[in-house]
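> Sequence first, predicted model second:
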Amino acid sequence: MNDSRTLADRIEDLLPQTQCTKCGYDGCRPYAEAVAAGTASYNQCPPGGAEGVARLAGLLGKPVIPINPVNGVERPRPVAFIDESLCIGCTLCMQACPVDAIVGAPKQMHTVVTALCTGCDLCVPPCPVDCIAMIPVTGNATGWDAWTQQQADAARVRHDRRLARLAGERDAAVARAAARRAAAAEATTAAAAGQAAGSAAAAQSASPPTADDAEAKKKAIIQAALERARRKKAEMAERGEGPLNTDNVSADVQSQIDAAETRRRRMGIDENAKDPGSTPPADQDDDTPT
């Protein structure tokens, strides 16, 4: 049967999956891809030790060479230990652990699940109170003698699950941010629409009066004049006075009075009513204003 796995896949299978980054890459998979591409050497994994180099050399058909000291040295496998009396619950170690082997909560004491710890050391540098120590737990056994294939496989699964979880959290954060931006944009659009509507209403209210408006204004002015004339006539009647210009009215003046009366009736203005547009009773004569 043909093996469909890539060279990077086969290299990754031979790595201890501690995800310690001592090889210079972000994890075992990126290192495997670099070795397969020829951009990294096969002797850069201290947790795998000499046996790890021999495994990779056999796969690649290359000679066995020592571990590159720049990347570290082969050593007994350590496990992280948190001094709980000093822990301040900052969660930085939890964020650094590549296999989720540290449990706790913000501002609460943290602890390491010893069976899950790969001894990667990544939790030590970010601790602000230096409460984490790496304690060797395998005696004189180093490299693959201090680490089993079953442990490597389990660590690989936990690391992959963690990467998937972090990716999901990032996607959710991006979605929330996009939703907030969309809501803000919608609110801005609604506000702009409201301002535009207000401006349109203001422009409409400030538009020149129509013919109907002018006619209504004219009627109001005439009606106000009639009201003044009625009040003046009522005051004169109380004093026993009457109009002084009703006798010997010339034909021209009478013609003007008649024309004004006609216009007043045509416009629907009643001298004896307060509301413009009303008509006088049929059996009552209109008084002509003087």
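Happy to help now that I have it.

> drop to CA atoms for contacts and neighbour counts, all remaining ones
OK.

> all helices for the stretch 101-250 of the chain, in order.
Remark: helices assigned in the stretch 101-250 of the chain by DSSP state H, counting those that start in this stretch are 149-205, 211-238.

> Out of these, flag the one nearest residue 78.
When the helices of the stretch 101-250 of the chain are compared by CA to CA, helix 149-205 sits nearest residue 78, at 13.9 Å.

> roughly how far is the closest one from the heart of the chain?
Centre-to-centre, helix 149-205 and its host chain are 5 Å apart (CA atoms, centre = their mean, to the nearest Å).

> Which elements pack onto it?
The helices and strands touching helix 149-205, judged by 3 or more CA pairs under 8 Å, 6 or more residues apart in numbering; DSSP states H and E, number zero.

> change it to 10 Å
Using 3 or more CA pairs under 10 Å, 6 or more residues apart in numbering; DSSP states H and E as the contact test, the elements touching helix 149-205 are helix 7-13, helix 28-37.

> and the comparison structure, right after this:
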Amino acid sequence: MTLADRIDALLPQTQCEQCGYHGCRPYAEAIARGEAAINQCPPGGAAGIGKLAALLQQPVLPLNPEHGFEKPRTLARIVEADCIGCTKCIQACPVDAIVGAAKLMHTVIADDCTGCELCVPACPVDCIVLLPMPEVQIDMAHADAARAHFQRREARLDRLRIAREVELAARKAAVGDGSVQRNPVLEALARAKAKQQEPKP
């Protein structure tokens, strides 16, 4: 097990990005490289800082207020009557704990929610409230599950990004060698739009 692995195992896995990194693992790697301090994780709080200090044999530091303040962990809940189905919260959730579809009601899978709060500012209608997280949910098993959910989501997003890049490259190559078939309808629409934009005499 690497040092970054051992540091990551002590982090709460909220994936909230308050530390300044895209998730707990990048923060753990930055600490291991000596590029980040051990006091940048508000969800981990003083207890988390103490564990990191003991592991790394460093002095215990107070939580850096630039990254937030320690407070009780929470769970997100969507006020379903107010939800407009915009999917912005689904896109913001780092652990896929929100389900729903465009223009349909969304809901939070409470057992999977880490309390990162990233969905709250993403919601355009303020229909997400924060409730106290049950103590039984603040444990290593929940953190391990959150880590796995985050890793699966990141892997899926990477696959989608690569697929888009491959598709875009193929389209550019097709345009370059003239193999793209002409679409008379689209060409006619483009001409009509261009004509509309011409200055009138």
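Ah, there it is. As the structure is a prediction and not an experimental result, all values here were calculated from the model.

> thinking again about what came up before, can you redo the helices of the stretch 101-250 of structure 1 as JSON lines with distance to residue 74 of structure 1 and mean neighbour count?
Compiled in JSON lines, the helices of the stretch 101-250 of structure 1 are given as follows (distance: least, CA to CA, whole Å; neighbours: other CA atoms under 10 Å):
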{"stretch": "helix 149-205", "distance to residue 74 of structure 1": "17", "mean neighbour count": "13"}
{"stretch": "helix 211-238", "distance to residue 74 of structure 1": "99", "mean neighbour count": "14"}
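
> Any chance of the ones you listed in JSON lines with distance to residue 98 of structure 1 as columns?
Output for the helices of the stretch 101-250 of structure 1, formatted as JSON lines (distance: least, CA to CA, whole Å):
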{"stretch": "helix 149-205", "distance to residue 98 of structure 1": "6"}
{"stretch": "helix 211-238", "distance to residue 98 of structure 1": "80"}
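
> For residue 262 of structure 1, find the nearest of the ones you listed.
With CA to CA as the measure, helix 211-238 is the member of these nearest residue 262 of structure 1 (13.6 Å).

> which bit of structure 2 covers the closest one?
Helix 211-238 of structure 1 lines up with nothing in structure 2 when matched by TM-score structural alignment.

> Quick check: next helix or strand after that helix?
As assigned by DSSP states H and E, the chain's next helix or strand after helix 211-238 of structure 1 is helix 251-266.

> thinking again about what came up before, and the helices and strands packed on helix 149-205 of structure 1 as JSON lines, adding mean neighbour count and distance to residue 56 of structure 1?
Below are these laid out as JSON lines (neighbours: other CA atoms under 10 Å; distance: least, CA to CA, whole Å):
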{"stretch": "helix 7-13", "mean neighbour count": "17", "distance to residue 56 of structure 1": "7"}
{"stretch": "helix 28-37", "mean neighbour count": "20", "distance to residue 56 of structure 1": "9"}
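
> out of these, nearest to residue 20 of structure 1?
With CA to CA, the closest approach to residue 20 of structure 1 among these belongs to helix 28-37: 8.1 Å.

> mean shift of the next helix or strand after the closest one relative to structure 2?
The element immediately downstream of helix 28-37 of structure 1 (helix or strand, assigned by DSSP H and E) is helix 49-60. Compared with structure 2 after fitting, helix 49-60 of structure 1 has a mean deviation of 0.8 Å; criterion: mean CA distance after the TM-score superposition for structure 1.

> cool, stretch 161-174 of structure 1 as well?
Taken against structure 2, stretch 161-174 of structure 1 registers an average deviation of 0.6 Å after superposition, with mean CA distance after the TM-score superposition for structure 1.

> equivalent range in structure 2 for that stretch?
Taking TM-score structural alignment as the measure, structure 2 aligns residues 152-165 with stretch 161-174 of structure 1.

> What residues does residue 156 of structure 1 make contact with?
By CA atoms under 10 Å, 6 or more residues apart in numbering, residue 156 of structure 1 lies in contact with 12-13, 15-19, 28-29, 98-99, 150, 162.

> Columns distance to residue 53 of structure 1 on top of those residues, output as JSON lines?
Formatted as JSON lines, the contacts of residue 156 of structure 1 follow (distance: CA to CA, whole Å):
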{"residue": "12", "distance to residue 53 of structure 1": "13"}
{"residue": "13", "distance to residue 53 of structure 1": "13"}
{"residue": "15", "distance to residue 53 of structure 1": "9"}
{"residue": "16", "distance to residue 53 of structure 1": "11"}
{"residue": "17", "distance to residue 53 of structure 1": "14"}
{"residue": "18", "distance to residue 53 of structure 1": "15"}
{"residue": "19", "distance to residue 53 of structure 1": "16"}
{"residue": "28", "distance to residue 53 of structure 1": "14"}
{"residue": "29", "distance to residue 53 of structure 1": "16"}
{"residue": "98", "distance to residue 53 of structure 1": "23"}
{"residue": "99", "distance to residue 53 of structure 1": "24"}
{"residue": "150", "distance to residue 53 of structure 1": "19"}
{"residue": "162", "distance to residue 53 of structure 1": "27"}
